[in-house]
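Enquirer: okay, here's the prediction I keep looking at, along with the sequence it came from:
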Amino acid sequence: MTYGMSRLTGKKLTKHEHIGQSVTDILTTPVGTRVKRRAYGSNIFDLVDSPANPTGALQMIAATADAIARWEPRLELQKASVSATIDGKAVVSLTGIVKEDGEAVTYGVAIGGSS
């Protein structure tokens, strides 16, 4: 069953792919940057220059959990973790349950650095 369209290719997406696309969009959109929807996004970008230590990781996880809870009602977040690299990049890894069908899903979202 088709649930949406890829914003990159225009191809049809399954429910789980569409949720993954939504999660990536939420986490990579800084709060305050969407016109007429200023509250949309996450506060992760406020933490980009935080130290790559357990406190910084916990703050990013909290910002992730807050954004997912607020903006992606189809996903129940079970676990989030952050892995940082020396070159300023981080990957937020998420595990959750799709509320509609109870299936477990895992997503990884790259944050920071240049691609």
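Expert: Received the coordinates, thanks.

Enquirer: please make it C-alpha for all contacts and neighbour counts, starting now.
Expert: OK.

Enquirer: so which residues of this structure form strands?
Expert: Taking DSSP state E, the strands of the chain run over residues 4-5, 12-13, 75-84, 90-98, 104-111.

Enquirer: and here is the other one:
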Amino acid sequence: MKTGTHRDTGAALGGVAYLRQRLSDVINTPLGSLVGRREFGSRMHELLDRNVNEAFHMNAYVLLAEAINNPANGLEDFKLKEMQIERLGDAHYGLTIMGFLDDGNPVTMEGLQYG
């Protein structure tokens, strides 16, 4: 597992907590919006004003898998297995992401928010 810095406190962060922070950063950064790193981010912003139905859930899973598998996002230590998304309000969504760490251990991250 990678280690890094907590975005708010500057403290050292590692393990699942750091993975959670990295996933949140990727999900909430529109692809192409960082001037120095155009390949970083996701296309999740394309879903903001869509109806939440079966097609929405499928599109969200595809866009999330695309972001996780993008080498520029640095998430090669996580493999997506399942995702649940729920609408929390106008343009706000809650995500539960399940998958496996690079050592094969399962991990579930609840309460990730987008929007």
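Expert: Received the coordinates, thanks. What you see is a predicted model, and the numbers here were worked out from it, not measured in a lab.

Enquirer: any idea what the TM-score comes out to?
Expert: Here the superposed chains carry a TM-score of 0.86, computed using TM-score structural alignment, normalised by the length of structure 1; 111 aligned residues with a C-alpha RMSD of 1.8 Å.

Enquirer: average gap between the lengthiest helix in structure 2 and structure 1?
Expert: The longest helix of structure 2 (DSSP state H) is helix 54-69. Compared with structure 1 after fitting, helix 54-69 of structure 2 has a mean deviation of 1.0 Å; criterion: mean C-alpha distance after the TM-score superposition for structure 1.

Enquirer: what residues of that helix count as buried?
Expert: Burial within helix 54-69 of structure 2, assessed by neighbour count using 16 or more other C-alpha atoms under 10 Å, is assigned to 57, 60-61, 63-65, 67-69.

Enquirer: wait, which of those residues is closest to Ser33 of structure 2?
Expert: For these, the closest approach to Ser33 of structure 2 (C-alpha to C-alpha) belongs to Ala67, at 14.1 Å.

Enquirer: re the thing from before, and the longest helix of structure 2 with strand 92-101, angle?
Expert: For helix 54-69 of structure 2 against strand 92-101, the angle by axes from the mean of the first three to the mean of the last three C-alpha atoms, to 10 degrees is 50 degrees.

Enquirer: so how far is helix 54-69 of structure 2 from its chain's centroid?
Expert: A distance of 10 Å separates the centroid of the chain from that of helix 54-69 of structure 2, by C-alpha atoms, centre = their mean, to the nearest Å.
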